[in-house]
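[1] Just to be clear, the model below is a prediction. Sequence and coordinates:
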Amino acid sequence: MYQIVVCNCPNNDIAKTIANSLVAKKLAACVNIMPTMTSVYHWQDEIYCDEEVMLLIKTKTSAFVDLEQTIIKLHPYDVVEIIALNIQQGNELYLNWINNTVKN
């Protein structure tokens, strides 16, 4: 019923734009913007090492499709990292808050 969605962004400005949009549209109850990290990855037959900013998005599973589409529209990457992890357990009051905040 609840998920944490992970999404990496190329910089803090894009991360804030996506986070604000998701919360304003009530697709996420909360989005944490994690500080700059280094990502090492394979893309188009080359290895890259770039700085990125991670979003930890708290939402409901029923909001995932709209959340994913919103991220894709605002994100500059050709292939956007959007990975949903189901929340197995959590503080009941916190989960109720997510439930009451997210529209879907």
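    Done, it's in. This one's a predicted model, so the numbers in the text were calculated from it and none came from an experiment.
[2] okay, CA-based contacts and neighbour counts for the rest of this
    Noted.
[3] From the chain's centroid, how far away is stretch 41-49?
    22 Å (CA atoms, centre = their mean, to the nearest Å).
[4] ok, structure two:
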Amino acid sequence: MNPDAALLVLISCPPDAAEALAAALVEARLAACVNVLPGLRSVYRWQDAVERADESLLIAKTTAARYAALEAGVRQRHPYELPEVVAVDIAAGLPAYLQWLVAAVR
């Protein structure tokens, strides 16, 4: 994969941890930008039980070259034992925005 390939990384977390995690990722240049979407309600299976949790969704923009470091940064700072960290390729976008994204995480 091209190291400058742009990615969206979805990260769910408790609302009280969302802002700090988003800021830490941007400050460390692991993400160019992180959107914090409050009001998420998650229903999931964990240790053989169906759980429900109020969460925030973080949408981080990074590159393939920075993904491993971003994942490590999330694992280090996230309060969950097994955080959701899912990357999706950005197939297309405004060229100037994508150039900014790449420069912001270098």
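    Happy to help now that I have it. In this text, all values refer to a predicted model and were calculated from it rather than measured experimentally.
[5] Contacts for stretch 63-83 of structure 1, please.
    Here stretch 63-83 of structure 1 makes contact (CA atoms under 8 Å, 6 or more residues apart in numbering) with 5-9, 14, 17-18, 21-22, 27-28, 102-104.
[6] Could you tell me where that stretch falls in structure 2?
    Using TM-score structural alignment, stretch 63-83 of structure 1 corresponds to residues 66-86 of structure 2.
[7] Tell me the span between the first and last residue of that stretch.
    One end of stretch 66-86 of structure 2 sits 14 Å from the other (CA to CA, to the nearest Å).
[8] In it, which residues are buried?
    Buried positions in stretch 66-86 of structure 2, judged by neighbour count with 16 or more other CA atoms under 10 Å: 66, 67, 69, 70, 71, 73, 74, 75, 78, 84, 85.
[9] Just the contacts of stretch 63-83 of structure 1: which are in helices?
    Applying DSSP state H to those, the entries found in helices are 14, 17, 18, 21, 22.
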